[in-house]
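Trainee: pasting the sequence and the predicted model now:
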Amino acid sequence: MKLKRTLLSLATVAAGFAVCAPAMADLKLATAKNCMACHAVDKKVLGPSYKDVAAKYAGQKDAAAKLEAKVIKGGGGVWGGPVAMPANPQVSADEAKKLVAWILAQK
């Protein structure tokens, strides 16, 4: 019985790590690619928070493609701020896809 509880506890902890690991990995990628210099998950910095981005693009079928291009090529005019988003050529297409999926999942 004790072994069963121990195994169940370990399985629960492992499941928790499995759920958290992708979120942390993408935050780590965002930090590594300097995204967090202008953005934060839950507050405006220089650019909008990722939660605000997710809310703005919620339900838009082409949101991921638009944002992936914007991450790499930059651009302005969407948020009305004085500073346009700079291009990020150091971000690959696969990395942009991961970052955007993570951003759009923010609630």
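Mentor: Received the coordinates, thanks.

Trainee: can we go C-alpha only for contacts and neighbour counts from here?
Mentor: Will do.

Trainee: what is the burial count for Phe5?
Mentor: Rather than Phe, residue 5 is Arg. 10 (other C-alpha atoms under 10 Å).

Trainee: the structure to be compared is supplied as follows:
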Amino acid sequence: MVVAKTEIAVSEADALALAKKSNCLACHAIDKKVVGPAWKEVAAKYRGDATAEAHLINKIAVGGSGVWGSMAMPAHPKLSEAERTTLARFVLNLK
């Protein structure tokens, strides 16, 4: 499956491989809450928000807490901008 929010398509397999490599799956799943929210919940929350992609790219880089509860999401500053963009687009395109 290929999902696209912008003109650049994101491969589900590539995005999930990157999420696994980056340890995202320790706290997130596509359709159920683990430690952090289900990615489908994240997509629903930001659907229609023109700033969502930039917001998630930044959130992946710097981490934070308070949006989905008190548990902090760790920062992932070593991920490249392209990797953060891949993850953000993948999440935002889930339905």
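Mentor: Received, thanks. What you see is a predicted model; the values in this text were computed from it and never measured.

Trainee: can you list the neighbours in contact with stretch 79-95 of the second structure?
Mentor: The contact list for stretch 79-95 of the second structure, computed with C-alpha atoms under 8 Å, 6 or more residues apart in numbering, reads 3-5, 10-12, 15, 18-19, 39-40, 42-44, 46-47, 52-53, 56-57, 60-61.

Trainee: kindly recompute the last result at 6 Å.
Mentor: Here stretch 79-95 of the second structure makes contact (C-alpha atoms under 6 Å, 6 or more residues apart in numbering) with 15, 39-40, 43, 53, 56-57.

Trainee: farthest-separated two in these?
Mentor: Using C-alpha to C-alpha, those span at most 16.4 Å, a distance reached by Lys40 and Ile57.

Trainee: all helices for the first structure, in order.
Mentor: Applying DSSP state H to the first structure gives helices spanning 2-32, 50-57, 63-73, 93-104.

Trainee: out of those, deepest packed?
Mentor: Stretch with highest mean neighbour count among those: helix 93-104 (a mean of 19; mean count of other C-alpha atoms under 10 Å).

Trainee: give me the angle between that helix and helix 2-32.
Mentor: 110 degrees (axes from the mean of the first three to the mean of the last three C-alpha atoms, to 10 degrees).

Trainee: against the second structure, where does helix 93-104 of the first structure fall?
Mentor: Using TM-score structural alignment, helix 93-104 of the first structure corresponds to residues 81-92 of the second structure.

Trainee: roughly how far is that stretch from the heart of the chain?
Mentor: With C-alpha atoms, centre = their mean, to the nearest Å as the basis, stretch 81-92 of the second structure stands 6 Å off its chain's centre.

Trainee: got it, and stretch 70-79 of the first structure?
Mentor: In terms of C-alpha atoms, centre = their mean, the gap separating the centre of stretch 70-79 of the first structure from the centre of its chain is 16 Å.

Trainee: repeat for stretch 26-39 of the first structure
Mentor: Taking mean C-alpha positions (C-alpha atoms, centre = their mean), stretch 26-39 of the first structure and its chain are 8 Å apart.
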